[in-house]
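A.B. asks: No letters, just coordinates:
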């Protein structure tokens, strides 16, 4: 009589979304590849908890994370880019592509996450992280500072083609965040405009630009202005 088949072990339970690491830069560093000659892209893990709050308009307010500094206030920071997140899963993918080790914070992100797909997050999606409430506002657009910091030839083009941009957030409710905090998606809008779609529309697929407007008030003013300017779209008065 044949032996009974061996029992199939149960599949491991999916990991709960979590902040793997909270990362900040405590000072700017002079470099020759940054537009203003200064950068704070080299974020490093800290234990926290740190306060998270709305920093104010771009150009006047910097990072939304307590103690974090920004080198170029005109192009980074402000209420709609108060916090930048990047997934550990995407860092791992890049490790395989580049053949180098990438630590948490290496892409300049404040929140290195695990267990949540930031590219598929919808614009306007709200996350409870620690005691703070964050709202997804859009993708990170690569720049020469990012390329210079990583030292990868053709990096802007390569990052654009990969379309794994990470997500920017605004702070809806101030609070504190620490590494290890769970992430709970508490609101997901009805529209289908994701971080990935917004990234492709702005950089590689301009035919998608008009569709970004279906995100309504969830679309930040800067992206909305870009759509109207580049798409030559006229809205009804």
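C.D. replies: All right, it came through fine. If you're wondering where the values come from, they're calculated on a predicted model, not measured in any experiment.
A.B. asks: Please count neighbours and contacts with C-alpha atoms only from this point.
C.D. replies: Will do.
A.B. asks: you'd agree residue 17 is up against residue 185?
C.D. replies: No: if you go by CA atoms under 8 Å, residue 17 and residue 185 don't touch, sitting 9.2 Å apart.
A.B. asks: Against residue 233, how distant is the spatially most central residue of the chain?
C.D. replies: By CA atoms, centre = their mean, the mean C-alpha position of the chain lies nearest to residue 167, the distance being 2.2 Å. Residue 167 sits 26 Å away from residue 233, going by CA to CA, to the nearest Å.
A.B. asks: which helices and strands does the strand or helix carrying residue 147 pack with?
C.D. replies: Following DSSP states H and E, one finds residue 147 within helix 144-150. Here helix 144-150 touches helix 155-162, going by 3 or more CA pairs under 8 Å, 6 or more residues apart in numbering; DSSP states H and E.
A.B. asks: What residues of the helix it packs on count as buried?
C.D. replies: Buried residues in helix 155-162, counted by 16 or more other CA atoms under 10 Å: 155, 156, 159, 160.
A.B. asks: do the same with stretch 32-45
C.D. replies: 34, 38, 39, 40, 41, 42, 43, 44, 45.
A.B. asks: What is the most widely separated pair among those?
C.D. replies: With CA to CA as the measure, no two of those lie farther apart than 34 and 45, at 22.5 Å.
A.B. asks: Check it against this one:
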């Protein structure tokens, strides 16, 4: 399993109107620090608002990103990037978020979360960043960050350790899953097989029901966390 990391920043946002914010015309992508601690429930951090049809809900209650990846982007863009700028709820340090495996579970402070999907950049993200061709550029870097489902609610504090508590037998990193969502059917077949092996994990965060019917699972031994 990967090494232990640390919670660097806990961020929330308010829903506001924006002309570049898709069909709803509202976004809560501008996340800012809420201080040293926050309660995380099934729908994410208390007081955090979710303003889109495509992000949020139980399967995408939190979005986590590595501070090291933000620093990499800062070098690429030639400007500083503050915590929360990518719309992330959790900035993590010393933890390779984008190499996390689908369905793996983390202990984050008092909370337990499950990796549900990678982030695929949308038009709202592009409008917020103000960078030409941002969605294609972001999606092509294999630094997607992680959407998380909350398995156990609890308080998360800055400085809390982040550690992997369980991994599936078949390991599919988020960086590869992003390629699958963008058109690599071989990866998507692996994702469907993973869901068959681990029925506690909900595949619909990656593949909506109308799309998952395209693939049939290849039988394997089912596995799952002991608790």
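C.D. replies: Now that the structure is in, tell me what you want to look at. Please read these numbers as outputs of a predicted model, since none were measured by experiment.
A.B. asks: Work out the TM-score between the chains.
C.D. replies: Once the chains are laid over each other, their TM-score by TM-score structural alignment, normalised by the length of structure 2 reads 0.87; 211 aligned residues with a CA RMSD of 1.9 Å.
A.B. asks: returning to that earlier point: tell me the one of the buried residues of helix 155-162 of structure 1 nearest residue 91 of structure 1?
C.D. replies: residue 159 (11.8 Å).
A.B. asks: give the contact list for the counterpart of the closest one in structure 2.
C.D. replies: Under the alignment by TM-score structural alignment, residue 159 of structure 1 pairs with residue 138 in structure 2. Listed by CA atoms under 8 Å, 6 or more residues apart in numbering, the contact set of residue 138 of structure 2 reads 121, 144.
A.B. asks: The one 4 residues further on too?
C.D. replies: The contact partners of residue 142 of structure 2, taken as CA under 8 Å, 6+ apart, are 98, 175, 176, 178.
A.B. asks: Could you dump those into JSON lines with distance to residue 57 of structure 2 added?
C.D. replies: Listed next are the contacts of residue 142 of structure 2 as JSON lines, based on distance: CA to CA, whole Å:
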{"residue": "98", "distance to residue 57 of structure 2": "21"}
{"residue": "175", "distance to residue 57 of structure 2": "22"}
{"residue": "176", "distance to residue 57 of structure 2": "23"}
{"residue": "178", "distance to residue 57 of structure 2": "20"}
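A.B. asks: just those residues now: which is nearest residue 56 of structure 2?
C.D. replies: For these, with residue 56 of structure 2 as the reference and CA to CA as the criterion, the closest is residue 178, at 17.5 Å.
A.B. asks: Give me the nearest residue to the aligned residue in structure 1 for the closest one, chain neighbours excluded.
C.D. replies: Matched to structure 1 by TM-score structural alignment, residue 178 of structure 2 sits across from residue 199. Leaving aside its sequence neighbours, residue 199 of structure 1 sits nearest to residue 139 (CA to CA, 6 or more residues apart in numbering; 5.7 Å).
A.B. asks: can I assume that neighbour is in contact with residue 166?
C.D. replies: Yes: between residue 139 of structure 1 and residue 166 a contact is recorded at 5.9 Å, counting by CA under 8 Å.
A.B. asks: mind checking the longest helix of structure 2?
C.D. replies: Among the segments of structure 2 that qualify as a helix by DSSP state H, the longest is helix 185-197.
A.B. asks: just how off-centre is that helix within its chain?
C.D. replies: The chain centre lies 18 Å from the centre of helix 185-197 of structure 2; the measure is CA atoms, centre = their mean, to the nearest Å.
A.B. asks: swap in stretch 184-194 of structure 2?
C.D. replies: 18 Å.
A.B. asks: what does it rub up against?
C.D. replies: 170, 172, 176-177, 179-181, 203, 212, 215-220.
A.B. asks: ok, of the buried residues of helix 155-162 of structure 1, which one's closest to residue 181 of structure 1?
C.D. replies: residue 159 (28.2 Å).
A.B. asks: OK, contacts around the equivalent of the residue nearest to residue 199 of structure 1 over in structure 2?
C.D. replies: Residue pairing (TM-score structural alignment): residue 139 of structure 1 is matched to residue 118 of structure 2. Counting by CA under 8 Å, 6+ apart, residue 118 of structure 2 touches 98, 144, 145, 146, 147, 174, 175, 177, 178, 206.
A.B. asks: go on, residue 137 of structure 1?
C.D. replies: Here residue 137 of structure 1 is in contact with 80, 81, 123, 124, 167, 168, 169, 170, 195, 218, 219, 220 (criterion: CA under 8 Å, 6+ apart).
A.B. asks: at 6 Å what do you get?
C.D. replies: 123, 168, 169 (CA atoms under 6 Å, 6 or more residues apart in numbering).
A.B. asks: Now for the first one, how many residues are close by?
C.D. replies: So the one you mean is residue 123 of structure 1. Neighbours of residue 123 of structure 1 under the rule other CA atoms under 10 Å: 31.
A.B. asks: Return the distance of the counterpart of it in structure 2 relative to residue 9 of structure 2.
C.D. replies: Using TM-score structural alignment, the partner of residue 123 of structure 1 in structure 2 is residue 102. For residue 102 of structure 2, the distance to residue 9 of structure 2 (CA to CA) stands at 23 Å.
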